[in-house]
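S.K.: Please find the sequence and the predicted model below.
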Amino acid sequence: MGASIGTSAQAQSIPAPLVECGGSWSSFVGKMKDLAIAQGHDAGTVDAFFASASQDSRTLSADRGQGFFTKTFIDFSRSLISQGRIDNGVANMRKYASTFDRIEQTYGVSRGVLTAFWAFETDYGAFQGDFNTLNSLMTLSHDCRRPGLFQPQVLAALELYEHGDFDPRGTTGAWAGEIGMVQMLPRDIIESGVDGDGDGHVLLKTSAPDALMSGAHMLSNLGWRAGEPWLEEVTVPAEMDWSKSGVERSFSKPEWEAMGVQARDGSLADLPGSLILPQGRKGPAFMAYPNFQVYFHWNQSYTYVLTAAYFATRLEGGPVYNAGNPEPGLDQNGMKALQQKLQAKGYDVGKIDGILGAGTRAAVQAEQARLGLPADAWPTAGLLNRL
């Protein structure tokens, strides 16, 4: 989900390609057709499906130019969550109440969770992408950067075509092949698609019940724990062992309470939880429960995932988070300088890109602990100077 920022397939390890990538386009199309026929698809159907397939340079440009989240959680969440978006979400939850009732009964996925995805992915179906899906998938399958990720999606689209649920010439979506109101890849539609409106088809572009039921089924298949919370805002004491924070480690409710962590409203859920401090110990604070990890199967951006999870709580009546008074972070150049210093010390921070990703957060927290600083994983100018 998420404007092709990440998908469930992209979050998995990339398999080997099914056919050789690159080379002439016509030769590659021929290889894909031969593969489809070898897998048992009718030759005439295969010819009709691939007849219009063509390379899309716009898809390659989008793939090469993917944006990254450089905004802080506070800035990003405030830019994405408007009162209008909340009001539209509440109205849609009311409009499709019977569908959400079925979802909660069948899959145990809360309505706010799906509505938040629906909002961020396509603004409740208004902007679903204008890339020809077959052309995008074939272009990315031919390109040798990640062909093993996309070639199976082409074959899944062929299967949808055989069901009457895909038009090679007319089906459009995001540049990476996601389709419909909640932006699912063809293979995910095959595995998790649900005919929510009972018309005999799974049409995620035009049927909100189909899209919402399918999204819930997919979350369930990814490990969503029925009826459990995913995130709640907490308050933290002025001083504690901040190295206990982070999505990588979790503790029980009694353990968190003994450390002075409390729910902002009510009490902590009696589940293992991870303390999330997106902008350090002086900024917003949340407790993430096991369902929160499922979000990362759908999108790998920490900032996006936390914002989507928080927005789901707002749609269900939760309060605006307390932003606190976080210490100023580093700009992108400062982050790059920090990453270079951390890399020189032997940490794996990935690409030097100025992005506060998981590797950089872990390295920051480790160095803060080594230097006797509050180990809250929030990089500041003070840390950069100490290094």
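M.R.: Received, thanks.

S.K.: going forward, measure contacts and count neighbours with C-alpha atoms only.
M.R.: Noted.

S.K.: so Asp47 touches Ala36, yeah?
M.R.: No: with contact defined as Cα atoms under 8 Å, Asp47 does not reach Ala36; the gap is 10.0 Å.

S.K.: As a check, name the ranges of all strands in the stretch 151-300 of the chain.
M.R.: 172-173, 231-235, 262-263, 274-276, 286-288 (DSSP state E, counting those that start in this stretch).

S.K.: Save those as a markdown table, and put in distance to Ala53 and mean neighbour count too.
M.R.: Output for these, formatted as a markdown table (distance: least, Cα to Cα, whole Å; neighbours: other Cα atoms under 10 Å):
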| stretch | distance to Ala53 | mean neighbour count |
| --- | --- | --- |
| strand 172-173 | 13 | 24 |
| strand 231-235 | 43 | 21 |
| strand 262-263 | 54 | 18 |
| strand 274-276 | 45 | 24 |
| strand 286-288 | 44 | 25 |
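
S.K.: and the comparison structure, right after this:
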Amino acid sequence: MPNLPVRPRVLCRTFIAVATSLLVLSACGENRLEASVQPGGSSAAAHSEARSFNQWRDGFRDQALEAGIAPGTFDVAFRGIEPDPAVLKADQSQPEFTRPVWAYLDGALSTQRQATGRVMLTRHAATLQQIEARYGVDRHILVAIWGLESNFGSNMGDRSVIRSLATLAHQGRRSDFAQTQLLAALQILQRGDTTVSDMTGSWAGAMGQTQFIPTTYNDYAVDFDGNGKRDIWHTEADALASAANYLKASNWQPGAPWGMEVRLADGFDYALADMSIRKSLTEWASLGVTDARGRPLDSRSTEQATLVLPAGHRGPAFLVMNNFRSILRYNNSTSYALAIGLLSERFQGRGQILANWPTDDDPLSRSERLELQERLEAHGFEPGSVDGIIGANTRQAIRRFQIALGWPADGYPDRQLLKALRNRNN
């Protein structure tokens, strides 16, 4: 899903909100329009919420018209639009547990997805060849993105993009972002690329077979079949070429690999596994890194590579190159980018991971990740925001603590680390 940041979700809370013009209201997974039918609900609260949405809509209409949206375009798009309680529930909920990377890859690289991808590569071979020639992006990567984003166009989401984005702009956690996307969606309608009824997508407003958000669509979607419309919903050529155009703009390097599994030498400095560190393959080889089978790395390559340990030092290791970073522009998740690279290889009979995953390592829950960050902060290791997201700052803080313990400094959060922080208070 290009340009859509990772969506941290917050624990559900209930608020009493005063309805004022353009006020973003908080909600607990249910829209207050339904309050009158809930036990103990207030019809007055429902009327207040309805007035608030109408006031927000009218204010946004003025902004949209000032930005060049025709009154008729706006009125048709918003005809009958009310907030969507299911969208609010999705926006406000934060799953307590997340799948470990090996479980995610099991689903992403399923035999069914691999088989369907090979069929699609054959069925659309001529179109993919033309896209490769124009944009320089490997067809296997494009079909992998197609497969993960919408299951090859079979699961694009069936929610009204206008309704979803209006709901998020009115009451969501990131209302400014949603409002920007909503204005971009109206621009798409005004150009005539699609209709209100056809503009469907995910609860977050990602659209079409390649799950573009509206601003990404406006900047990178292309009319590859030349019919005058950029149709990423019904036209595979447009959808695939649009993804290729986005990757090209994200500095995709034609003919270059995304990365590879590698083997690390005993005593390796795991602190080097950081996205901010780039070295040539020759430099990595000098540190004892080989390919996954123990063979020397290709010293002829001039590619700069970064070491990634998705499951810490106990799991597989990968050297990833520039094209991996281009995939991260599409979806800023290491697991996602790894799945795209491996799936593209599975289509070609490659991409098997040789090292074992530490499947006995039960990932931390969200509440445990929050506790980890709180304890790191309390002990002066400076993890940054306490938000349950293990980002660059938290990984650096983990490394500092691991070094203090004399452990491998891989920056990976696990139960042993949390236990050590708990014991530090004793």
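M.R.: That came through fine. The shown structure was predicted, so the numbers you read here are calculated from the model rather than taken from an experiment.

S.K.: So for Asp47 and Ala36 of the first structure, which sits in the more crowded spot?
M.R.: When neighbours are counted by other Cα atoms under 10 Å, Asp47 of the first structure and Ala36 differ, and Ala36 comes out ahead with 19 against 13.

S.K.: And the more buried one, what's its match in the second structure?
M.R.: Aligning on TM-score structural alignment places Ala36 of the first structure opposite Ala64 in the second structure.

S.K.: Heading C-terminal from the strand or helix carrying its match, find the next helix or strand.
M.R.: Here Ala64 of the second structure, judged by DSSP states H and E, is contained in helix 43-66. The first helix or strand that comes after helix 43-66 of the second structure along the chain, using DSSP H and E, is helix 71-77.

S.K.: quick one: the next helix or strand after that following helix to the first structure mean distance?
M.R.: Downstream of helix 71-77 of the second structure, the next assigned helix or strand under DSSP H and E is helix 85-92. With mean Cα distance after the TM-score superposition for the first structure, helix 85-92 of the second structure departs from the first structure by a mean of 1.1 Å once superposed.

S.K.: whereabouts in the first structure does helix 85-92 of the second structure align?
M.R.: Counting by TM-score structural alignment, helix 85-92 of the second structure corresponds to 57-64 in the first structure.

S.K.: So which bits of the matching stretch are buried?
M.R.: Residues Thr59, Leu60, Asp63 are the ones in stretch 57-64 of the first structure that count as buried (16 or more other Cα atoms under 10 Å).

S.K.: ditto for stretch 254-266 of the first structure
M.R.: For stretch 254-266 of the first structure, the neighbour count (16+ other Cα under 10 Å) marks Trp256, Val261, Gln262, Ala263, Arg264 as buried.

S.K.: could these go into TSV alongside distance to Glu191 of the first structure?
M.R.: Formatted as TSV, those follow (distance: Cα to Cα, whole Å):
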residue	distance to Glu191 of the first structure
Trp256	38
Val261	40
Gln262	40
Ala263	37
Arg264	39
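
S.K.: Which part of the first structure matches stretch 199-214 of the second structure?
M.R.: Using TM-score structural alignment, the residues of the first structure aligned to stretch 199-214 of the second structure are 171-186.

S.K.: As JSON lines, the strands of the stretch 151-300 of the first structure with distance to Pro328 of the first structure would be great.
M.R.: Conversion of the strands of the stretch 151-300 of the first structure to JSON lines gives the following (distance: least, Cα to Cα, whole Å):
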{"stretch": "strand 172-173", "distance to Pro328 of the first structure": "38"}
{"stretch": "strand 231-235", "distance to Pro328 of the first structure": "20"}
{"stretch": "strand 262-263", "distance to Pro328 of the first structure": "25"}
{"stretch": "strand 274-276", "distance to Pro328 of the first structure": "18"}
{"stretch": "strand 286-288", "distance to Pro328 of the first structure": "19"}
